[in-house]
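the sequence and its predicted three-dimensional model are supplied below.
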Amino acid sequence: MCFWKGSFVQQMVVLFVFLFGFLPHIVNKTICIPPILKAHSNSCREFSQSGDLFIGQIASRFYLVNFTHIFNKQPSSVLNKDIIVVPKNYQEILALVFTMEEIKKNPTILPNVTVGYHIYESYHSVQRTYKASLDLVSTQHKRLPNYKCDTQNNLIAILGSKYSELSLNLANIVNSYKIPQFTIGSLDSRFVERKLFPSLYRMVPNNNYEYNGVVHLLLHFGWTWVGLLTVEYFSGERFLQALVPRLYLNDICIAFIKSIRPWGYAIDMSGKWNIDVPKISDAMNNKTSANIIVVYGTPVVMDILIWYLHMAHLPSGKVLLVTSHWDFKTTSKSPWNMQSFQGALSLSVHSNEPPGFRTFLQNLNPSEAKENCLMQDFWEKAFNCSLKKNNVGDKIKKFCNVEEKLESLPLSIFDTGMTGNSYAVYNAVHTVLHVLHSMYKSISKYRRQLHYFLKGISFNNSAGETIQFDENGKLVAGFDVTNWVMSPNKSFGRVKIGSLDLRAPRGKELTIQDDSIVWHSKYNQVLPISVCNDKCRPGHRRKEKEGKPFCCYDCVPCPEGKISNQTDMDACTRCPEDQYPNLDQSQCIPKVITYLSYEEPLGMTLVFSAIAFALTTALIMVIFIKHKNTPIVKANNQSLTYVLLISLLLCFLCSFLFIGQPGQVSCFLQQSAFGIIFSVALSSVLAKTIIVVLAFMATKPGSRMRKWLGNRLGKSIVLSCTSVQTGICAFWLSTSPPYAHTDMHSLMGKIIAECKEGSVSMFYGVMGYMGFLAAVTFTVAFLARKLPDSFNEAKFITFSMVVFCSVWISFVPAYLSTKGKYTVAVELFAILSSSAGLLFCIFFPKFYVIVFRPELNNREQLKCNKA
């Protein structure tokens, strides 16, 4: 009994197809054909093996290339003149056969059930794919969906095409039947939505993962200037729509976008090639600066590209980065020039060869091929020979013999190693049969629902890998990174150099063995560079070129005080305050703390000078104390002499407050101590000068100045003058005292450890008051310099004040024009030199007389008038 089965809508669709599409194929009565199909003619376009259940496969061994339609006669059913054979695609069919035989030998899987298969050819054609789909879900060769004969059509799963468009067409037919469809090739993003394709199971990641992988590869090798080569078809447009935004988001620029016409447009009506030669020439020759070309590697694009490069003899030297759609297959055994593909990289569907697969292929021989339509067809296409003797009409003159070996075929014709698509077929078949096994063992109410068990399937295949689907019906898998290498005998081989797992932690998605890559001979095994211009070295930044892509830029040096420590930085950065740029402005160097230290030569010189002057002062004091009763010591007020010597000694010793790393205590004391001590010294000199003047005035008859002479006058002058400076310093220290400070910016590469004045006005007040005392002392001494005496001290005081004033007048501009430790050194030099000037100018003549000319140290000599 034959009947229709399905919903009302499906029955209406079937009726429409029956009436308008396939009615001419139906004869007077319906003929029911058993489900066990035999091989058909027309070069083995179908092939089957019987079983209780069977798996359907849509193969793509051929390409339809001639789309010329003639409507004045009946179309021929023979396609031999309109197709191109790709022997390498046979491996996907052989992978199905191998897997079936492997499972048959496993007694633990479906021991009481036989599973067969039915293989249909799609010719890489939408129309033929629809036809094959209808054949699979119908009573065979009636193409009436839901039309069943007495013998049930036990189709349990379909292995779909590896091409996205054909998979979509297949899904549109079989989705309503809830038959699991397993895709074995990379799919575009339209298949991501699980609700639209609930029966679709992906054995490889979709295109989004692949395009992300392309970006990872480009970034890994630092390629930011690339060309794109695709096909003039909506799949090529989607490729560009998906990849181009990803490139721009990762700072990768596109040098050009070229497209190649599909086969149907590549050959015109007259059968001649209709290829846009300038497009491919511009992309592949050395005139373009992009050394990397990302190719949407459909077989159409690659076959035309291979043919063109062979015919044009272009010295390309470009590195091709090809998507996973291409597995380096050609339709000819001709020795085409493949040098341009040396060093190409591709993302390949992950594969792992099961044990025994290579042996299975190697054991294939012509004797088996004679009894097997599929094997016969494959063998004749692969070796370009005939298994039929005395076939006069056969154009192939060579007769096949036992000398043909699959391993002797070039890689472009056939690969004895399992490809990614074949591995997907292998895993898909295992998945279906493991699920069936679980169903037969289950007592669940979902026992008859294959999809229910597919959700939780997980097993280890014979290759040692875990097969498991995620919630979106996608096999948890990644891609292999393949390097295409030409051997010395001009044959091509593929070498796995890495893997791509986008589920891995961030930064570890791509694993590449860089040392294993063989590049095009043009690069002499040096990593190819593909950038619009050379990278900006550290110390420079990028500056956009007007009207150019952002990957094209000029390199300008970083401004002063800023650095760039990486290549191709968009902006320079300023160093932290405690660091400074090196000469190349490529890194920040810690600043060195600088101050006037004891260890450096300048500091040591000042320390030794201060010690020498202090010891000299102490020696003079000892001499004066020892000879305190001599006329020359008594003549000039002993107490003021001692006060002056002590103050000068302290002036020399206060220099140590300025040397060494400034601290809070030293900064607090140094300026005030120096100011007060120097004020004592100057007021002592002033007192001595005034007393000298008064002493000469008191010698005149009737002078009242005699009552002013004595120690009280000198003490009064010293105390009053010093108290003013002490008051200024006390007010300074109580309101805005000096403090320790680090200056980060005044000197390049230096951190100046210094004492800040706190209140600058108070600092100059202290200095100004000392200047006032010095000016008054100099004026009085200058007026008294010609008083009649053989040892007039006013002369020496005048000369000492000239030295003192000269030093401090020159100190002001020198102090203001120096920075850091040199500012301190200038102040110390002024302190030491002015103090030494007072010491030597006032006391050295007396010291000389006391030590070297004691005969002059008597009262008569001091009273002697030289004038």
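In hand now; what should we look at?

please count neighbours and contacts with C-alpha atoms only from this point.
Fine.

distance of the closest residue to residue 461 other than its chain neighbours relative to residue 571?
Spatial nearest neighbour of residue 461, excluding adjacent residues (C-alpha to C-alpha, 6 or more residues apart in numbering): residue 467 at 7.0 Å. Residue 467 sits 48 Å away from residue 571, going by C-alpha to C-alpha, to the nearest Å.

who has more neighbours out of those two?
Counted by other C-alpha atoms under 10 Å, residue 467 and residue 571 do not tie: residue 467 has more neighbours, with 18 against 14.

how close does residue 733 sit to residue 768?
Applying C-alpha to C-alpha to residue 733 and residue 768 gives a distance of 17 Å.

let's check: the centremost residue of the chain is which one?
Against the mean C-alpha coordinate of the chain, by C-alpha atoms, centre = their mean, the closest residue is residue 219 at 7.7 Å.

which SSE is it in?
helix 207-221 (DSSP states H and E).

what residues does that helix touch?
Outside helix 207-221, the residues that touch it by C-alpha atoms under 8 Å, 6 or more residues apart in numbering are 186-189, 224, 242-243, 246-247, 250, 321, 323-324, 347, 479, 500, 502, 510, 527.

buried subset of these?
Neighbour-count burial (16 or more other C-alpha atoms under 10 Å) applied to these gives 186-188, 224, 242-243, 246-247, 321, 323-324, 347, 479, 500, 502, 510.

for residue 840, state which of those residues is nearest.
residue 224 (77.8 Å; C-alpha to C-alpha).

so which of the contacts of helix 207-221 sit within strands?
Mapping those onto strands (DSSP state E) picks out 321, 347, 479, 500, 510.

what residues sit buried inside the longest helix seen in the chain?
Secondary structure of the chain per DSSP state H: the longest helix is helix 664-698. Buried residues in helix 664-698, counted by 16+ other C-alpha under 10 Å: 666-695, 698.

cool, stretch 433-450 as well?
Applying 16+ other C-alpha under 10 Å to stretch 433-450 flags 433-439, 450 as buried.

likewise for stretch 356-367?
Of all the residues in stretch 356-367, those buried under the rule 16+ other C-alpha under 10 Å are 357, 361, 365-366.

grab the nearest non-local neighbour of residue 686.
Spatial nearest neighbour of residue 686, chain neighbours left out: residue 777 (4.8 Å); criterion: C-alpha to C-alpha, 6+ apart.

I'd like the next helix or strand past the helix or strand harbouring that neighbour.
Residue 777 is located in helix 760-783, with elements delineated by DSSP H and E. Downstream of helix 760-783, the next assigned helix or strand under DSSP H and E is helix 793-817.

got another one to weigh against that:
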Amino acid sequence: MSRVSLLLTGWLVVMVSRDVGLRVGLEGVQTSMCSRWGSPLDKSSQGLFKDGDVVIGGLFNIHYIPSVIDLGFLQPPLLIPCTGLEIESLQYVYAMEFAVEEINRNPSILPGVRLSYRILDCCGRHPWAMKEALSLVGGDSQSWGLSVPVIIGGASSTTAMILSRTLASLSVPVISYLASCPCLSDRHRFPNFFRTIPSDVYQAKIMARLAILFNWTWIGAVIANNDYGRLAIQAFQEEIEGSGVCLAFSEPLNRETIEEDAKRAATTIQHSTARVILLFCWYTDVRVLFLQLANRNVTDRQFLASEALSTSRDLFQDVAILNVASGVLGVAIRSAEIPGFKRFLHSLKPSNRPDDLFLREFWEKEFGCSLSTTPSNPQSMSDGSTTNISTASHASRSPLAATLSLCTGRETLEGVQNSFTDTTSLRAEYNAYLAVYAAAHALHSLLSCPDKESSPGDNSTTCSSPYNIIQKELLEHLNKVNFTTPNGEEFFFQGADIPAAYDLVNWKTTPDGSLKLVLIGRVDGLELHLNKTSIEWTTGSSQVPISICSERCPPGTRRANRKGEPVCCFDCIPCADGEVSNETGSHQCRQCPIEFWPNPAHTVCIPRKVDFLSFNETMGIVLTTGAVSGVVVTTAVFVIFLCYHNTPVVRANNSELSFLLLLSLKLCFLCALVFIGRPSVWSCRLQQAAFGISFVLCVSCLQVKTIVVLAAFRSARPGGGGLMKWFGPGQQRGSVCLFTSIQVIICIIWLSLSPPTPHHDLGFQGSKVNLQCAMSSVVGFAVVLGYIGFLACLCLLLAFLARKLPDNFNEAKFITFSMLIFCAVWVAFIPAYISSPGKYSVAVEIFAILASSYGLLLCIFAPKCFIILLRPERNTKKHLMGR
């Protein structure tokens, strides 16, 4: 709207509000307006009139006029005459006229009152709309002094705002059939406004629900840079909040700079990864955008269109944009039938309506002929009623009329197929039709009231005169309107609005390559009734297009938002250990119960497998082989010693203790096998007891052997002859039994009070549950190890003291070295055992048993077997006594 228009609006409101009487003031306003905006004889003053008791005003954009060139405040704006007849708007006019005639024939609505109309052309300009509205309300000479109590008009939201604000102080109701801006629902700002088209809030919510329904999470938008576009996209964003749908971009289009804006928007669409584009703008602007996309060969975008363009024949019948526009999915104004309206349109003829300049212009354009330019008698009668029109008959004719042949008068609209005669999908026409009925029922409620003395069904008594209607009272009745339409639908206002009702349409390709509009669903309230299988998408197939920023995360992964990007753009991260995700697009993984573990794909929790050190696995086989080999080697040494038990090497080193030591080593190797296999109650008790007793027996033998060596060499010194009697064979066996008995007692107490038991270790994070022997009493196990360690350290100390005795008779140095290995192994065992998880702790213990056993076996018996088998010359008493 130009600055001059804004100033004029304010000036008009001031002028109107100052005059309490209204009639005189309005005449002055109209005269002033006509002097400013042109003669009333131009096309902006053309109208269609019908006399009667109550006049309903109608404002329609029957002709199109280019934008006013605003030259500032120093001179009046440059006016350009109306050009081009709007066929669709002409159909709205006749829908209003048909509704008035239908109401006049209905005895149950306004009985005894003749409804009439005065329909004026606004040319799509706000100043003309204000001028014509004030002329209707003021009751100028052309309306025989009758003021209009209600106006049906406001083909755009901006025009409706201006009309409502201008006429609000007069309490004149304005009923719009096309103004859908959500802002008009504000009853504080627009208390006198009503509409028979749903608010754009509803269609924005419906489009958001369609996006959610088809899983379109990454959507672009092209909007009109006005309240229509901005408020619609705002409502869309509010509806998609929290649903996972994001807006990739929003490109505004300005009517004044449409070429540049369309190029910019087309470039954005071309380079965006969004495959679904919302369109909240007028169809003329969208055509420019589609042409730009066609030039760039961008034909793979799915458009979701608002009602402003979804039913535009100018778009889906345009061959230049055919490839871009195919498959458009749109929200459209609810279509309906008007019984008898098609017959009414076909009956229209200029010969029957000589003063109808709109029909005259359409007739000449449709049939390519010229009607007689002789003015008709303004007072001619038709259907028993008087129809008047302004005297601008010559101005209404096409400049080419003079070059056309005269019409024959036999032309008829029967069989004519065009947008004017097409009544299969009446949308805005039906809204205009409903607006007339709403006004008529409000007038009926205002003018009729039951007589107290008459029957309840007699409403013949009028409470108000049709010639003196108070607009404020009519406004109150209009707020309470509730009636059933001729189609059987219930109609009522919710404030300024009506309940949401839309059609869902699809632009489908016909066999001849053109596009046609197909109804694929309906919307009642916010409930979708959609036939998905009948939709033809932009790809030409029934496959729903995909429009996402990031692929949905498969099961087993979760979404991780990218920093600084919308929530629809994310990365898919595999679930961590112990977590699963069995849904596509999951935002987080869930922890498995402790008895379960994820499958390899992290999609489901499965029971953990019981895990223990078995004989079948590689580690169990290796350890078993090591233990069996130790038993075999120990047995072989035992056989060698048994065969050579009379030789000096065997006899010199206390053959009885050597055989006992070999037996204990064999037990050590065998006890390692008890640790392998599925733990049971008895195996858990046996393995620790066998381990503790076997090693104490082994170390006790070494301890006694070391003491015997020390005692033997001490007794060889002067005064030490009696020392060996305390360490004879009986004392040696007794000492071994004593040391071993202490360990046996410890094990008995431990196993009696708190023995090891089989236990499922659920704390270990893994796909398997570790079945192991749990130490119910760590103290008992520590005492067993501690006692073994004490004997080993004591043995090491004694062997160290005897290391310098004569070589040929000294076994102490081999015992020293073997005990060093023994102690090193078990010192390293403690941290390794504690830090090893599950069955690996058992393997560490078995390894320590085998390593220490092999160490003792090799260090003590390998040198002796070497002499016995390979150096028999050294296996003599002379050699042993040589030093």
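The structure has been received and is ready for your questions. Everything quoted here is computed from the prediction, not taken from an experiment.

returning to what we had before: pick the one among the buried residues of stretch 433-450 of structure 1 closest to residue 236 of structure 1.
Nearest to residue 236 of structure 1 out of those is residue 450 (C-alpha to C-alpha; 35.0 Å).

wait, doesn't that closest one sit right on residue 435?
Yes. Counting by C-alpha atoms under 8 Å, residue 450 of structure 1 does reach residue 435; the two are 7.0 Å apart.

and the contacts of helix 207-221 of structure 1, which of them are in helices?
Those of the contacts of helix 207-221 of structure 1 mapping onto helices are 242-243, 246-247, per DSSP H.

closest to residue 403 of structure 1 out of these?
Distances from residue 403 of structure 1 to these, taken by C-alpha to C-alpha, are shortest for residue 243, at 47.1 Å.

against residue 96 of structure 1, how distant is the spatially closest residue to that closest one that is not a sequence neighbour?
Among residues not flanking residue 243 of structure 1 along the chain, residue 211 sits closest, at 6.0 Å (C-alpha to C-alpha, 6+ apart). The gap separating residue 211 of structure 1 from residue 96 of structure 1 is 29 Å, by C-alpha to C-alpha.

more neighbours, those two?
residue 96 (25 against 19).

wait, that one touches residue 426, no?
Yes. Assessed by C-alpha under 8 Å, residue 96 of structure 1 is found in contact with residue 426 at 6.3 Å.

give me the common contacts of those two.
Shared contacts of residue 96 of structure 1 and residue 426, defined by C-alpha under 8 Å, 6+ apart, are absent.

buried residues, stretch 423-433 of structure 2. List them.
Neighbour count says stretch 423-433 of structure 2 has 423, 425-433 buried, by 16+ other C-alpha under 10 Å.

mind checking which of those land in helices?
Secondary structure from DSSP H places 428-433 of the buried residues of stretch 423-433 of structure 2 in helices.

ok, residue 621 of structure 1 - contacts?
The neighbourhood of residue 621 of structure 1, defined by C-alpha under 8 Å, 6+ apart, consists of 642, 645.

what about it, distance to residue 639 of structure 1?
Counting by C-alpha to C-alpha, the gap from residue 621 of structure 1 to residue 639 of structure 1 is 12 Å.

do the same with residue 158 of structure 1
Counting by C-alpha to C-alpha, the gap from residue 158 of structure 1 to residue 639 of structure 1 is 122 Å.

neighbour-wise, which of these two wins?
Between residue 158 of structure 1 and residue 639, residue 158 has the larger neighbour count (other C-alpha under 10 Å), namely 28 against 14.

find the nearest non-adjacent residue to residue 587 of structure 1, please.
Nearest residue to residue 587 of structure 1, sequence neighbours excluded (C-alpha to C-alpha, 6+ apart): residue 565, at 5.4 Å.

from what I can see the one you found touches residue 589, true?
No. Under the criterion of C-alpha under 8 Å, residue 565 of structure 1 is not in contact with residue 589, lying 11.7 Å apart.

what about those two, which has more around it?
residue 565 (18 against 15).

in three-state terms, label that one for me.
What DSSP: H, G, I helix; E, B strand; the rest coil gives for residue 565 of structure 1 is coil.

OK, contacts around it?
Per C-alpha under 8 Å, 6+ apart, neighbours of residue 565 of structure 1: 538-539, 585-587.

next, work out how far apart it and residue 540 of structure 1 are.
9 Å.

wait, what's in contact with residue 381 of structure 2?
residue 387.

now it: how far from residue 388 of structure 2?
Applying C-alpha to C-alpha to residue 381 of structure 2 and residue 388 of structure 2 gives a distance of 10 Å.

please, where are all the helices along the stretch 601-750 of structure 1?
Assigned by DSSP state H, counting those that start in this stretch, the stretch 601-750 of structure 1 shows helices spanning 601-626, 631-634, 638-653, 664-698, 711-735.

give the buried residues for the shortest one.
Buried residues in helix 631-634 of structure 1, counted by 16+ other C-alpha under 10 Å: 631-633.

can you redo those as TSV with distance to residue 108 of structure 1?
Shown next, in TSV, are these (distance: C-alpha to C-alpha, whole Å):
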residue	distance to residue 108 of structure 1
631	133
632	130
633	127
